[in-house]
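# pasting the sequence and the predicted model now:
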Amino acid sequence: GSLVIMTVVSGRMKQHIVEFGSDCLYVQMGDEVLDAAHAILSGKNIDCTYLLENDNDIAESILRAVGEQDCDGIVLGSRGMGVLEGLFRNSVSSVIAENANVPVTIVK
């Protein structure tokens, strides 16, 4: 099997660096997540794809990538909001759990 390691940053967490026509490159504060995953998984003989997305709708970005990458499941972290707070604030994990077409595992 293979893994898709993904992190999504929203607009407030990016800094614009260079623009190429309609495409932009960004310094992402979330880079360290992918770097840490790469350090842990390198040399383990596991096929990995690393995705860094910039999108204000984090849940939608993850769901879109799941379809594009043909993933069989999703494992994601929870920020630890309570059930009521998560419902009122549309937590990413609850939106993904409700809308994913594949099994979802939420790690607290």
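That came in fine, so what should we check first?

# contacts, neighbours, all on C-alpha from now
OK.

# how about the helices in this protein?
Under the criterion DSSP state H, the chain carries helices at the ranges 31-41, 58-68, 83-88, 92-99.

# using JSON lines, lay out the ones you listed together with distance to Met13 and mean neighbour count.
Shown next, in JSON lines, are those (distance: least, CA to CA, whole Å; neighbours: other CA atoms under 10 Å):
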{"stretch": "helix 31-41", "distance to Met13": "11", "mean neighbour count": "13"}
{"stretch": "helix 58-68", "distance to Met13": "12", "mean neighbour count": "17"}
{"stretch": "helix 83-88", "distance to Met13": "21", "mean neighbour count": "12"}
{"stretch": "helix 92-99", "distance to Met13": "16", "mean neighbour count": "17"}
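
# put this next to the first one:
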Amino acid sequence: MHKLLLAVDGSAAAHRAVQYVVALAAVFPSIEVVLLNVQPEIDDWSVLRVLTREEVEAMEESRAGDVLREERAVLQAAGVRFTPLVEIGAPAACITRVAAEHNCDGIVMGSRGMGAVSAALLGSVSSEVLQSSDLPLTLIR
């Protein structure tokens, strides 16, 4: 594996996924990482009626920057080469698309650890990525 997409969402599981990639990079120093945070599109009418589309996009980008800040610091401290990236939209679709666009060899992401019933009713991003991508997927709990 030479290039990994590392999807983070601010959760503890995502932070453990970053730690996993740091450990992997210690063994395989040539690894490159695409550090991705996907923000849901803001579609609340009470927000959209008072803010311009550009202001809403700036809010979405700002939230993503907050999520990426800690993870960027961890990767930088470990000397891991990475490219931070923010996408706005449906998480699973964005993860799958970005991994393909950046010619990634695999995807690493945290799993929130929903039970089988919750996952069946609500679905999960990791389940959707597993079904929609042909790349190896490593889930960290």
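Noted; the coordinates are in hand. Fair warning: this is a prediction, and the values are worked out from it, not measured in the lab.

# reformat the helices of structure 1 as CSV; add distance to Gly1 of structure 1.
Below are these laid out as CSV (distance: least, CA to CA, whole Å):
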stretch, distance to Gly1 of structure 1
helix 31-41, 14
helix 58-68, 15
helix 83-88, 32
helix 92-99, 22
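
# got the contact list for stretch 130-141 of structure 2?
Identification of contacts with stretch 130-141 of structure 2 by CA atoms under 8 Å, 6 or more residues apart in numbering yields 13-14, 16-17, 93, 96, 105-113, 126.

# which one (most neighbours) among these?
Met109 (28 neighbours; other CA atoms under 10 Å).

# do I have it right that that one meets Leu4?
No. If you go by CA atoms under 8 Å, Met109 of structure 2 and Leu4 don't touch, sitting 10.2 Å apart.

# counterpart of Glu32 of structure 2 in structure 1?
Here Glu32 of structure 2 is matched to Ser2 in structure 1, going by TM-score structural alignment.

# was I right to think its match contacts Cys48?
Yes. Counting by CA under 8 Å, Cys48 is a contact partner of Ser2 of structure 1 at 5.7 Å.
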